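Trainee: prediction below, plus the sequence it came from.
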Amino acid sequence: VYVLGKGLLCRMKVNFVEEPDTMMNDFREIAPTFVLFAPRVWEQIAADVRAAVMDASPLKQRLYHLGMSTGLAALEKGQHSSFANMLLFRALRDRLGFTRLRSAATGGAALGPDTFKFFRAMGVPLRTLYGQTELLGAYTLHPADKVDPDTTGVPMSEDIEIRIDQPDSQGIGEILVRHPNMFLGYYKAPEASAADVKDGWMHSGDAGYFNDHKQLVVIDRIKDLAETARGERFSPQYIENKLKFSPYIAEAVVLGAGREHLAAMICIRYSIISKWAEKNRIAFTTYSDLASRNEVYALLQKEVETVNAHLPAAQRIARFLLLYKELDADDGELTRTRKVRRSVINEKYADIIDGIYGGKPAIPVDTVIRFQDGTTQRIRTTLRVVDLGGHGPMAEAAE
């Protein structure tokens, strides 16, 4: 729709990257005026910037942190810092290919507020789209003068109706939508159509609410919202996005449904941590070997504790471990837009999850990984579980 249809309607030139690995170089060469990236791409760009800063000289690192802190402070006041722009952002936008951007958007999944603010402070006019294919794509967008990273904006036109179905005491319920251009139903699937469209309203399957400024806040898929054994509701995706703002974390799966406390399985960002390990003279051979190093665990523990410090007590991670492999869409663990398939994770890593909540300090793993080219590798390792001071039955079991 966006590549072919939009190009034909607006008579605009459509460019394609030469190779996936050359995307950012091609992007800089093209310097587009509009860009729509999935959250995963924005997260990767932000992580690459922070990784490059790690390799910079101490002086450049100090200048970067000064410019970024100044820019974020100005953003909190609804302003842009000329000083930060001159010191850092103008050159950074040029390096990334953002020099001609007049509009930028993200959609398809939730983008963490920290990553969102990172780009807004840089001067990237980033806004959030929200919608579904059945409803002709996106139908909400941030107003240009009221961009809130915690929301998905307001309806794009007056004929788009959005309501919250069966809201709870906090106003949270299922998002229902209808407008004149929505689909007629699924092809040759009347039962599926009847299940998702009732009385002309499309049931999105997403949980959300309207904030005080009438902007739509999307929390998570209804089926993915979870509740601890103590009756405390939480959104795994929200906490995962907080964790993934760290340049060292590629993926995270937050657990805790029906449990006393929350826990996390974390995948390291190999490209960055391998560089960090080389810089700190830490020897390693493979991804699994690197993820098992005590120094890496210490590094990641600081990142998790930083996230915990900004979360309510009931949503803090009590235990975590580093997985022996990256989560992969080809293994069914992620969707193609990099969303976690929780049912697959819960089934595939059931023994590891049971070990985490069984209070084990270490979990042995003996498994075989199959690569895209058909080759296999046997992995035998031990996953260390870090206890961050949880309380209750789980912490007692760990003792």
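Mentor: Looks like it arrived, so ask away.
Trainee: all contacts plus neighbour counts: C-alpha atoms, from now on.
Mentor: OK.
Trainee: so how far is stretch 99-113 from its chain's centroid?
Mentor: 13 Å (CA atoms, centre = their mean, to the nearest Å).
Trainee: what are the buried residues along that stretch?
Mentor: Neighbour-count burial for stretch 99-113, counted by 16 or more other CA atoms under 10 Å, picks out 99, 101, 104, 105, 106, 107, 108, 109, 110, 111, 112, 113.
Trainee: dump those residues into CSV; add secondary structure and distance to residue 30 as well.
Mentor: Converted to CSV, the buried residues of stretch 99-113 look like this (DSSP: H, G, I helix; E, B strand; the rest coil; distance: CA to CA, whole Å):
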residue, secondary structure, distance to residue 30
99, coil, 10
101, coil, 11
104, strand, 15
105, strand, 17
106, strand, 19
107, coil, 22
108, coil, 24
109, coil, 26
110, coil, 27
111, coil, 25
112, coil, 27
113, helix, 28
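Trainee: now, among those, which is nearest to residue 340?
Mentor: For the buried residues of stretch 99-113, the closest approach to residue 340 (CA to CA) belongs to residue 109, at 10.6 Å.
Trainee: residue 38 versus that closest one, what's the distance?
Mentor: Applying CA to CA, to the nearest Å, the value for residue 109 to residue 38 is 7 Å.
Trainee: find the residues that touch each one of the two.
Mentor: residue 337 (CA atoms under 8 Å, 6 or more residues apart in numbering).
Trainee: identify the residue spatially nearest to residue 262, adjacent ones excluded.
Mentor: residue 256 (4.4 Å; CA to CA, 6 or more residues apart in numbering).
Trainee: let's bring in a second one:
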Amino acid sequence: IVSNVLNSVESFPFEKKPLGRALSFLPLNHIFERMVSYIYIHSAISIYYAESLEALGDNLKEVKPMVFCTVPRLLEKVFEKIMSKGAELTGIKKKLFDWAVNLGLRYNNRTSNGMVYDVQLSLANKLIFSKWREGLGGEVQYIITGSAACQVRLLRIFNAARIPIYEGYGPTENSPVISVNRRGKDGAKFGTVGPVINGQEVKLEPDGEICVKGPSVMMGYYKRPDLTAEAIKNGWLHTGDIGVFEEAKFLKITDRKKELFKTSGGKYVAPQPIENKMKESPFVEQMMVVGADQKFVGALVVPSLPNLRNWMRENGIEFTTTSEALRNPEVLKFYKKLIEDFNVFFNHVEQVKKFELLPEEWTIETGELTPTLKLKRKVIMEKFRDRVAR
């Protein structure tokens, strides 16, 4: 862990700021937040602990952090809340909000969109995005995200709004960081987890599995030499993640090896890229792609109820209960069209042919999410096996 802390600091240095503040709210028993806490201490940054996830919004405004670590699901929640408030605006305020969002979605940190765009974005930051920054305390210089893939559109729009988000990657078994996007010219590329940090050696197996060697690789699994022998071979930790290098520098995760499934036709499907793409819709809160040993790919979809209610109201459809709404023929027709529109981004085998709408959001408390808000796929499959069977 110490070697990973030192190598991470060397690769992504924080300014030593005795008056700098970090807000911590991820579980400290998970390696990501624990290791980053050591980085804060090393960098003389004070750590403030959030009261709860529910109080996070108030704590951000109170603490005014310079830095915090998060997971993509929480960034999605923040964005959804911003967009929900934007939808309530009217007149010129609504037009300005939509204009700023569209500018943000075009942002590219590696190429210029031209002088006119830069002037417009500067104006959008003054009129609209400044309020977004205030909502996060107004002093954020770094947000580090990991644990799962972050939607590229969120990276674009938040960075355009001068809310710098840096996506990184690493498993617990590596203590954990393998790579991270960073500040500076050519230090970051949206959609990747950045360059490999100092002290790590990375290679890709023929099937794309990411393997890492270095001082931060674990000694082994506690009292499980069998599992250790499977994971570490000749000093190389086999992460179980599939990836590629872009521009021979930026590591991009394409999926978890264990999450790949094969259809009855013998074709492999990677669920995460499909889920992440479809969650770009404001009407999709959560989603899990299924289809192992089946003829086609299906999906369990948790709709965004606030946005669905608004859509129903705008289309003259009465909302009574959530269950009734999700059985409404017009709602089903709407989601069928939504999924079909996203299917064009995938090949025939990967396209979602059937779906089920679920009324309750998946949470840590109800058992479908891990403490870092990742899907517990086996739990969800078992819990909704009747729905999947349809």
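Mentor: Received it, and whenever you're ready, just let me know what you need. Quick caveat, the model's predicted, so the values are computed rather than measured.
Trainee: picking up where we left off before, now do the contacts for the residue nearest to residue 262 of the first structure.
Mentor: Residue 256 of the first structure neighbours (CA under 8 Å, 6+ apart): 226, 227, 228, 262, 263.
Trainee: still touching in the second structure? Go through the residues you listed.
Mentor: Among these, the ones still in contact in the second structure (both residues aligned by TM-score structural alignment, their matches' CA atoms under 8 Å) are 226, 227, 228, 262, 263.
Trainee: and the helices in the stretch 1-150 of the first structure?
Mentor: 4-10, 23-30, 39-54, 58-76, 82-84, 90-96, 113-122 (DSSP state H, counting those that start in this stretch).
Trainee: please identify the most buried of those.
Mentor: helix 113-122 (a mean of 20; mean count of other CA atoms under 10 Å).
Trainee: that one vs the second structure, average offset?
Mentor: For helix 113-122 of the first structure, the mean distance to aligned residues of the second structure following superposition is 2.3 Å (mean CA distance after the TM-score superposition for the first structure).
Trainee: so what corresponds to the residue nearest to residue 262 of the first structure in the second structure?
Mentor: In the second structure, the residue matched to residue 256 of the first structure (TM-score structural alignment) is residue 291.
Trainee: re earlier: can you lay out the helices of the stretch 1-150 of the first structure as a markdown table showing distance to residue 210 of the first structure?
Mentor: Listed next are the helices of the stretch 1-150 of the first structure as a markdown table, based on distance: least, CA to CA, whole Å:
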| stretch | distance to residue 210 of the first structure |
| --- | --- |
| helix 4-10 | 30 |
| helix 23-30 | 36 |
| helix 39-54 | 22 |
| helix 58-76 | 22 |
| helix 82-84 | 34 |
| helix 90-96 | 33 |
| helix 113-122 | 17 |
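Trainee: so where in the second structure does stretch 42-53 of the first structure end up aligned?
Mentor: Under TM-score structural alignment, the match for stretch 42-53 of the first structure is residues 75-86.
Trainee: give me the contacts around the matching stretch.
Mentor: Here stretch 75-86 of the second structure has contacts from 94, 97, 98, 132, 154, 282, 307, using CA under 8 Å, 6+ apart.
Trainee: quick one: the helices in the stretch 201-350 of the second structure?
Mentor: 225-231, 271-278, 305-314, 322-327, 329-343.
Trainee: which parts of the helix or strand that comes right after the longest one are buried?
Mentor: Going back to what we said before, that points to helix 329-343 of the second structure. Using DSSP states H and E, the helix or strand that follows helix 329-343 of the second structure towards the C-terminus is strand 352-357. Using 16+ other CA under 10 Å as the test for burial, strand 352-357 of the second structure gives 352, 353, 355, 356, 357.
Trainee: give me the contacts around strand 352-357 of the second structure.
Mentor: With CA under 8 Å, 6+ apart, strand 352-357 of the second structure has contacts from 289, 296-303, 326, 339-340, 343, 387-388.
Trainee: what range in the first structure does it sit on?
Mentor: Residue span in the first structure matched to strand 352-357 of the second structure, by TM-score structural alignment: 317-322.
Trainee: list the buried residues for the longest strand along the second structure?
Mentor: For the second structure, the longest strand by residue count, based on DSSP state E, is strand 236-246. For strand 236-246 of the second structure, the neighbour count (16+ other CA under 10 Å) marks 236, 237, 238, 239, 240, 241, 242, 243, 244, 245 as buried.
Trainee: out of the residues you listed, flag the one nearest to residue 123 of the second structure.
Mentor: Nearest member of those to residue 123 of the second structure, counting by CA to CA, is residue 245, at 35.8 Å.
Trainee: so what corresponds to the closest one in the first structure?
Mentor: So, by TM-score structural alignment, residue 245 of the second structure is matched to residue 210.
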